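Participant: structure here, sequence nowhere to be found:
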């Protein structure tokens, strides 16, 4: 830290342990990250190709995937 810069965080009262200071920094970092995500429209979207849930077979309600001629092509594509 240079002589002309001010500390980002300053404890003005009490005698916190290093663990308490680390917990405080973790909470402040999480809050700042949540605020930044809210400003940017929430969590980043995952592409359908990168979504691993498409690899799990959806068997409820009898949906077993595409059937018929050419179904092997459609079986690898996201729905």
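Facilitator: It's in. A quick note: this is a predicted structure, and the numbers were derived from the prediction, not measured.

Participant: from now on I want contacts and neighbour counts done on CA atoms only, so please keep to that.
Facilitator: OK.

Participant: how close does residue 37 sit to residue 23?
Facilitator: 21 Å (CA to CA, to the nearest Å).

Participant: show me what the helix of greatest length in the chain is packed against.
Facilitator: For the chain, the helix with the greatest residue count under DSSP state H is helix 18-39. If contacts are counted by 3 or more CA pairs under 8 Å, 6 or more residues apart in numbering; DSSP states H and E, helix 18-39 sits against no helix or strand.

Participant: in addition, the following structure is provided for comparison:
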């Protein structure tokens, strides 16, 4: 069930949103069991830990947002 919480979407906008949801569900169902999905690799803590994190210092606050800084 899809519930519109805010706004007043047109029927075309609702159809587009439903098409995206159905396509994602079909893609997830077509993946073989045990294969890493998009969500799995995005939420993997090793992805964040593999990068060099900013070191403390006077300007470290400016480097915390930009990846690879």
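Facilitator: Sure, I can see it. Remember, it's a predicted structure, so these values are computed and weren't measured experimentally.

Participant: drop the TM-score for these two in here.
Facilitator: After superposition, the two chains reach a TM-score of 0.46 (TM-score structural alignment, normalised by the length of the second structure), with 35 aligned residues with a CA RMSD of 2.1 Å.

Participant: give me the number of residues near residue 17 of the second structure?
Facilitator: When neighbours are counted by other CA atoms under 10 Å, residue 17 of the second structure registers 13.

Participant: OK, contacts around it?
Facilitator: By CA atoms under 8 Å, 6 or more residues apart in numbering, residue 17 of the second structure lies in contact with nothing.

Participant: which SS class is it?
Facilitator: What DSSP: H, G, I helix; E, B strand; the rest coil gives for residue 17 of the second structure is helix.

Participant: from residue 39 of the second structure, how far off is it?
Facilitator: On the measure of CA to CA, residue 17 of the second structure and residue 39 of the second structure end up 19 Å apart.

Participant: how about residue 19 of the second structure?
Facilitator: For residue 19 of the second structure, the distance to residue 39 of the second structure - CA to CA - is 19 Å.

Participant: neighbour-wise, which of those two wins?
Facilitator: With neighbours defined as other CA under 10 Å, residue 19 of the second structure and residue 39 compare such that residue 19 has more, 12 against 8.

Participant: how near is that one to residue 26 of the second structure?
Facilitator: For residue 19 of the second structure relative to residue 26 of the second structure (CA to CA), the value is 10 Å.

Participant: just residue 46 of the second structure next, same as before
Facilitator: Applying CA to CA to residue 46 of the second structure and residue 26 of the second structure gives a distance of 28 Å.

Participant: next: residue 41 of the second structure.
Facilitator: From residue 41 of the second structure to residue 26 of the second structure the distance is 19 Å (CA to CA).

Participant: same question for residue 13 of the second structure.
Facilitator: Taken as CA to CA, the span from residue 13 of the second structure to residue 26 of the second structure is 20 Å.
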